[in-house]
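*Asks:* this one's structure only:
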């Protein structure tokens, strides 16, 4: 392998020694900017070219960013010159999409436009454009070398590809090793939309927030209904935190977690000697939540005998601990949550009808994630940022293919499934970009696929528009500019797809 790497070169041993020296310098460098500068300087020296440029591929944005440039006799290393927009050049785009190096020995006979190269006194004669691959064989960037003199650059391609790939791998490693406070600085996305601390601005989530606002400052009992994983406890905490009881305790009890006897003693408490083993008084959760909020999760699993005692608490505001001679008043807001159909349980005789109507004084139906158009992407980025902070790693990006998979997945486990999926993907992600292979989503079944092509295309378009609007904080002018369409066209598409924008900040 080493023989094939250096044989085409005029002085292979000298070249190999010089190349090894540059690898050592890159391996010992711990500053991002200096690392990129060393790479282009080394590439220019090894190839004997007057120009060397290093581009980093931003996969979520689908573009190349010029991060370092060496131009002999003009600009100092590290000044990328006037390179904005070079990511749109057909030559670079060709190498990026083909994944193969391109060497041109005579640019005067070349069909590719090289106008993006820095202007020099003598026209550029030859160049070599080399894709740089990461460990997962994905393209991390591009290294370009050019000279105004005739030169045979093909022989340098293999060694320069390894040098540039090593430099970008080191750059990725340095960014992952940055301390946790740097993560906040590296985030490029706008903060997720939050109302009452809840993430999402879909129509379904807006309706949930509207209902929360209605019941927030009332004494009504709230019944949260929804599929498993829709965030019922999160919503209950939001109601408590934004309401007048926020300074007091928020207590959670899962009614399915204890057998009947233990659940009763946990909720109501007991007095010393009430039963064998009761060696001291025990404060129940109703008393622990006095002045605050008590969430009774999985209320549908509460035994019938205990339902009667709960009804008395709701009606009279009194609790009687086990072994006590008298009841006493408590001031507690009750929020109940369940994924079961309580009305069906009432019909079957497994849930008290009077308790149901007392609990369902103000019901809130939480939407499944598949019903929250656009929220999955916001939640995914939020969970990824949280995971990165917890791991002390820089914020990760998302490939467009991974985002497409998220928008098309049904998420039967709802938000809980998405959170676990994203946390695993962040852990598997090595190059700073989450790819479809990190998500490991199973393909959708035929039953889950929309019935027509139009419906599928509209779903994808809706996701793209919502995502771009969120990134631009609702500004439709900037959104239209980023999407490359007229503002009038964007407004038409938003209206046709019934996408609410809300109050756009910085609207033009």
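*Replies:* Sure, I can see it. Since this is a predicted model, take the numbers as computed values, not measurements.

*Asks:* hey, let's count contacts and neighbours off CA atoms from now on
*Replies:* Will do.

*Asks:* what's the burial count for the closest residue to residue 425 other than its chain neighbours?
*Replies:* Closest residue in space to residue 425, ignoring its immediate chain neighbours: residue 438 at 4.8 Å, by Cα to Cα, 6 or more residues apart in numbering. The number of residues packed near residue 438 is 18, by other Cα atoms under 10 Å.

*Asks:* check the one 4 residues further on too.
*Replies:* When neighbours are counted by other Cα under 10 Å, residue 442 registers 8.

*Asks:* give me the element the residue nearest to residue 425 is part of.
*Replies:* According to DSSP states H and E, residue 438 maps onto helix 436-439.

*Asks:* could you measure from residue 449 over to residue 429?
*Replies:* Distance from residue 449 to residue 429, counting by Cα to Cα, to the nearest Å: 29 Å.

*Asks:* picking that back up, who's in contact with the residue nearest to residue 425?
*Replies:* 424-426, 428-429 (Cα atoms under 8 Å, 6 or more residues apart in numbering).

*Asks:* also residue 161?
*Replies:* Residue 161 is in contact with 130-132, 143, counting by Cα under 8 Å, 6+ apart.

*Asks:* closest to residue 328 out of the residues you listed?
*Replies:* Nearest to residue 328 among those: residue 132, at 73.0 Å, using Cα to Cα.

*Asks:* put this next to the first one:
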């Protein structure tokens, strides 16, 4: 490990405090999908670098796999062809083999090859590659930071090594816990609310989680239906991660993203010489997902000829790559998702009837956000906390007026719209308090006297969402909720009954 060189930093105490905050946030993160991203975001924040990458070392193959990169929204992942061992990159290989941090204050005056890094308008000038260790002092990965200016990054090696090693340890721990076998009694469903990204305590969300838990440990094909932005990929990932295939691959393919010919070769693969340009054998996504799960998003956009081949996969469990003389078996759980009405498409002849009934073996209709009463504020806080962790900043608070605006907005784009709205608000918020100006939501039309009933219903709806949110924060404890609201407990119980909020079972509000 690198020696502790924090005293070489301009403000060691401030850096140490920020490091503790970053490690605390990573330690509290229970989502193994977002944890690597939170690590590289924190590393970029601590080192003041424009780029940070996290690599994990595969003990079995010796490969260094790039698992996270910051900033992910503006930079594509390094253009590394599948199958290339990143240990062939000298900088990374030296870091792993020598077990010490490699720092270059000015790349221009060195022979270091930076071709494996994503290209920006300005070249990379300074690099820091830090080995990461487990509790047995074995190298488990590499944390790499790059700056577009000459910089003395060696001083950050110790703190970034601690951060990255802790993140990889937490990631391994979360995945080992997730993969532990779960014995599910036949008469009980697995509780999923609040796990695997399934955030919300509304009746609609509880029903959705109950359906998901019923199908987890079955081989049934699942068809996820719902409006755009309702979280179909999140649900599909939850089915995979909470089920028996969690330790295998989860592969996603958008059927609307490729024309028919390319989609067929992407899904089924091809053999060398199958068509012009096929210079090697290529394993398709069904083979890539062998033993795991394949999500076919926007299944309604799949061309009819491909639908017939997909039906054969579902019925026979085998695929035939383009140019191959024989089919081979694959073990893949298929989850399909669509926002279109497949039954209507069957009637129009644009979707195969036999495939529709095979896909709809276990349909799940995901509720729109406007149908998930009380979930908007809970989701908003969740997305705000995630955005703050990714940006490496302290958590933000919400003004009551901003919460009122969120609860009144219809959200035609559903959860996706809410997520983007909250992330933008966090970015615009400078004083750790989100205000209506940060949300940029249109003002609700002012109701007239003629609309008295609508106004009353609207006010009751806002009050109901507000009370549900307070109960959620206090874990269903009505005494603490009444104390927070500054009202008598009897008054709170009256309002709960008046607004049809169950008060006999506090767990219903959790």
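*Replies:* On my side now, so go ahead. This is a predicted model, so every value here is computed, not measured.

*Asks:* would you pull the TM-score for this pair?
*Replies:* The TM-score (TM-score structural alignment, normalised by the length of structure 1) is 0.60; 319 aligned residues with a Cα RMSD of 2.5 Å.

*Asks:* just the ones of the contacts of residue 161 of structure 1 in strands?
*Replies:* The strands, defined by DSSP state E, take in 130-132, 143 from the contacts of residue 161 of structure 1.

*Asks:* out of the residues you listed, who has the most neighbours?
*Replies:* In those, the most neighbours by other Cα under 10 Å go to residue 132, 30 neighbours.

*Asks:* in a strand, residue 280 of structure 1, correct?
*Replies:* No: Residue 280 of structure 1 is assigned coil when assessed by DSSP: H, G, I helix; E, B strand; the rest coil, not a strand.

*Asks:* count of residues packed around it?
*Replies:* The number of residues packed near residue 280 of structure 1 is 11, by other Cα under 10 Å.

*Asks:* repeat that for the one 4 residues further on.
*Replies:* When neighbours are defined as other Cα under 10 Å, residue 284 of structure 1 has 20 of them.

*Asks:* excluding chain neighbours, give the residue nearest to it in space.
*Replies:* Distances taken as Cα to Cα, 6+ apart place residue 269 nearest to residue 284 of structure 1, at 3.6 Å, with adjacent residues excluded.

*Asks:* and residue 16 of structure 1, what element?
*Replies:* Assigned by DSSP H and E, residue 16 of structure 1 belongs to helix 12-28.

*Asks:* swap that for residue 407 of structure 1, sorry
*Replies:* Short version, using DSSP H and E: residue 407 of structure 1 is in helix 400-408.

*Asks:* quick check: what element follows that helix along the chain?
*Replies:* Helix 400-408 of structure 1 is succeeded, C-terminally, by helix 414-428 (DSSP H and E).

*Asks:* quick one: average offset of the next helix or strand after that following helix versus structure 2, please.
*Replies:* As assigned by DSSP H and E, the chain's next helix or strand after helix 414-428 of structure 1 is strand 433-434. Aligned to structure 2 and superposed, strand 433-434 of structure 1 gives a mean residue distance of 0.6 Å (mean Cα distance after the TM-score superposition for structure 1).

*Asks:* on that earlier part again, got a list of what the residue nearest to residue 284 of structure 1 touches?
*Replies:* The contact partners of residue 269 of structure 1, taken as Cα under 8 Å, 6+ apart, are 281-285, 321-322.

*Asks:* ok, the residues you listed vs residue 56 of structure 1, which is closest?
*Replies:* residue 285 (56.1 Å).

*Asks:* quick check: residue 211 of structure 2 vs residue 239 of structure 2, distance?
*Replies:* Residue 211 of structure 2 is 10 Å from residue 239 of structure 2, by Cα to Cα.

*Asks:* scratch that, residue 228 of structure 2 is what I was asking about
*Replies:* Distance from residue 228 of structure 2 to residue 239 of structure 2, by Cα to Cα: 19 Å.
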